[in-house]
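**Student:** what would the 3D arrangement of this be:
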Amino acid sequence: MTREEYVILHQKYLDGTCTPQEKKLLEEYQDQFELLDLPWDSEAMGPQEPTKAAIFNRLQEAAGLQEAEKRRNYPFLRMAAAIALLLVSVGVYYLFRTQPAGQIAEVKKASVPTTAEVQPGRNKAYLTLADGTVIDLEATANGDLSQHSGFKIIKLDGQLSYSGQEPTAGQAQFNTLSTPHGGQYQITLADGTKVWLNAASSLRFPAAFAGKERMVELTGEAYFEVAKNPAMPFKVKSSGMEVEVLGTHFNLMAYEDETQLRTTLLEGAVKVSNSTGEVTIKPNQEAVLQLASNSLKVEQVDAQESIAWKNGQFLFHDEDLHSVMRKIARWYDVEVVYEGEVDHKSFTGTVSRFEDITDVLNMLELTETVHFKRKGRRLTVMP
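**Tutor:** Predicted coordinates for the structure are as follows:
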């Protein structure tokens, strides 16, 4: 069992959702995750012993223990301290870029009011058929959605699947899958290509592919696992840019409110082109199109970071506050406004996309460099 798996299992235990088998597994592994066994990044987390002592003391204070009681061997505190440090080691806490090494953010009571009206995103999308029919997928039961013109559409638990024969010339029927703010969806196209659509995104595609190429159009962000077919290249058009592949895994971020379009490759090879030229990228490379200058460049990246959203995580790596807030706005469907000077702030860290928005904002506030005020779905960002 990895540390990350242990943290997830422990969270299920705290939530009361552990099965008897999982609880037994947790008990069997808890002794393997002692404080001294943790890898330690002094640059990011500060001096090892003072940091561990501060976390342990804070947990004791939170538990309301008196000095005499603190001297006893409380297994639950030892375990809680280990969990706290595990959370730090796997990146759940936010580390503000300018925060001095070794400084432990003071955990404060929630300053952002909790409310049930703002929820994390979920499997929510609309499918528009070639004849203009719009299907609310969240409100539609599992099963066959449509079956005509030689192809079938099946819905099953947040996923769509297309299958059927290739159309004859002139019979291509284009469908559009759209996710609103606070939505995501997965689709398997007729050729077997799998696409994960992020919030506030739209994918236009033929119900069945025919001809010399497989062409789709994207607005927003999606992760593609393209079915191999050397005789029929797969192409994605987006905001004046085109990505061409034969069979590969890549992420394309092309939101209209961003200043850059990013194509990140995980496997295979892709060619990215626009009106000024083209570049070919390899795994762990990213083609970046600067919209202002219409210029393309290639950067070395950790490609896994680009699909953290697909895996249920917000992952920020030295990311500026405005970019962080755009992601939060799309996923939680909130309006973000700024009050005061909040530029030149960047964040590094990860947190589950399925946390309550209050918890996410409070984690950001631990840096003591940014604060939030929320009224309904309007979120004000303040220094």
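
**Student:** C-alpha from now on. contacts and neighbour counts both.
**Tutor:** OK.

**Student:** all helices for the stretch 201-350 of the chain, in order.
**Tutor:** Per DSSP state H, counting those that start in this stretch, the stretch 201-350 of the chain carries helices over the ranges 303-306, 321-332.

**Student:** check which helix or strand the residue with the largest distance to the centre of the chain maps to.
**Tutor:** Here the chain reaches farthest from its C-alpha mean at Ala68, the gap being 45.2 Å by CA atoms, centre = their mean. According to DSSP states H and E, Ala68 maps onto helix 67-70.

**Student:** buried set for whichever helix or strand comes after that helix?
**Tutor:** The C-terminal neighbour of helix 67-70 among helices and strands, as given by DSSP H and E, is helix 75-89. The neighbour-count check on helix 75-89 (16 or more other CA atoms under 10 Å) flags 77-89 as buried.

**Student:** I have a second one here; can you model it like the first so I can compare?
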Amino acid sequence: MIGKEEITALLKQYEAGACSPEQKALLEKWFAERQASSGWRWSSEEERLLVQRLMRTHIEDQIFKKKPEKRNTGIFTLRKMAVAASLLLCCMAAVWIFRMNGADKEVKRYYTEKAVKPGSKAARLTLSDGSEITLDDADTGMLFNKGGIKVSKLANGQLLYEAADPPFQNRNNTLSIPRGGQYRITLPDGTVVWLNSATSLTWPTAFTGKERVVTLSGEAYFDVAKNSEQPFRVRAGEAEVLATGTSFNISAYEDEDQVSTTLVEGGVNVTGPNGMVSLRPGQQATIFSGNNQMQKKDVDTDQALAWLQGNFLFEDQDIRSIMRNLARWYNLEISYEGKPNPMKFGGTYSRSKGLEELLKHLESLSGMRFSINNNKVTVLM
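**Tutor:** Purely as a prediction, here's the structure:
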């Protein structure tokens, strides 16, 4: 078994960027084993996170690529991020405008069963008159202009949604994103929303009441237009998030056992079945579906926002949690064989890369094996 003196020496080499690929793999395996070992105790949570962050930062040109450069402050806005050409945020949005009974089921079928090549801009726009537009084939310009509603496709692929005040008819609209997709839309009030794969967002054609209310299933980042007279409320699973003008991420996938809200800028109130908490930037509120309890803690916002920068960022996650993330992005059906594996993993991986490479690396760390047959992956534990 590798000793602490050897680990200390390797970590110093690691920080200096002098480790060989074999040494890097050895350190990653060591860290994963320590996290899974009931006999190992870090002197503090800060020490554990420091070592993990150190390792994550200095892996270059490997399967777990270098972590995005740390910002000077923990607070930033997507307006600033948009300036960086390296960020893959100029994506299209898909709007699903429904009028018929049972539309919710159709939306869910679209974003859970429809799959595209990871990172693709394939999406579908269903207009209020029932007509449909395939957005990856749609030309730039006006897509819809009727009843006070305008939908335009901009040159960068983003959808701009505009409504007259007041609209001719105030119906609900749902933007649905298939597996493998990631899109952006500007709502009628100027709020910009980035949506992750297998996600849907529902909002009215115009925000005419005392609040601006939207409903989310999946994951999205909100850059809310400021309006203290008309607060912005997101309903996501068991959570409701209230803000006047702020930036935050919500993860509320139906196949997860929790809803997490991570605040980047401003302030929000998160309400669950058993109470309410207020967040400061750099804090996260999580509501657990099993008992509806809410947990509030300080977090590294990079983890919650990694998907916006085109990465998976796994931190202390077991194999089932990791595979649920991969299933949504690569359109996979996952099954398991063998006894449950308690190991947890950490690292950053580009979502633009292939699945096989990542699975091979997980095999080297865990001893598990993965069998791939088309879009079906069996985890041999």
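
**Student:** in structure 2, which residue range corresponds to the helix holding Ala68 of structure 1?
**Tutor:** Per TM-score structural alignment, helix 67-70 of structure 1 has no counterpart in structure 2.

**Student:** hey, where'd the helices end up in the stretch 1-150 of structure 1?
**Tutor:** 3-15, 20-29, 42-45, 48-63, 67-70, 75-89.

**Student:** still on that earlier bit, make CSV from the buried residues of helix 75-89 of structure 1 and add distance to Pro47 of structure 1 to it.
**Tutor:** What follows is the buried residues of helix 75-89 of structure 1, written out as CSV (distance: CA to CA, whole Å):
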residue, distance to Pro47 of structure 1
Leu77, 21
Arg78, 19
Met79, 21
Ala80, 20
Ala81, 16
Ala82, 16
Ile83, 18
Ala84, 16
Leu85, 13
Leu86, 16
Leu87, 17
Val88, 13
Ser89, 14
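
**Student:** tell me the residue in structure 1 aligned with Pro118 of structure 2.
**Tutor:** So, by TM-score structural alignment, Pro118 of structure 2 is matched to Pro120.

**Student:** for that match, give its distance to Ala199 of structure 1.
**Tutor:** Taking CA to CA, to the nearest Å as the measure, Pro120 of structure 1 falls 11 Å from Ala199 of structure 1.

**Student:** show me what Phe207 of structure 2 aligns to in structure 1.
**Tutor:** Per TM-score structural alignment, Phe207 of structure 2 is aligned with Phe209.

**Student:** same check, this time on Phe144 of structure 2
**Tutor:** That one, Phe144 of structure 2, aligns with Ser146 by TM-score structural alignment.

**Student:** likewise Leu308 of structure 2?
**Tutor:** Match for Leu308 of structure 2 (TM-score structural alignment): Lys310.

**Student:** could you find the closest non-adjacent residue to its match?
**Tutor:** Distances taken as CA to CA, 6 or more residues apart in numbering place Trp196 nearest to Lys310 of structure 1, at 7.0 Å, with adjacent residues excluded.

**Student:** which residues does that neighbour contact?
**Tutor:** Neighbouring residues of Trp196 of structure 1 by CA atoms under 8 Å, 6 or more residues apart in numbering: Gln184, Tyr185, Gln186, Ile187, Ala222, Tyr223, Phe224, Lys310.

**Student:** I'd guessed the last one sits against Ala199; true?
**Tutor:** Read it as Lys310 of structure 1. No. Counting by CA atoms under 8 Å, no contact exists between Lys310 of structure 1 and Ala199, whose distance comes to 10.5 Å.
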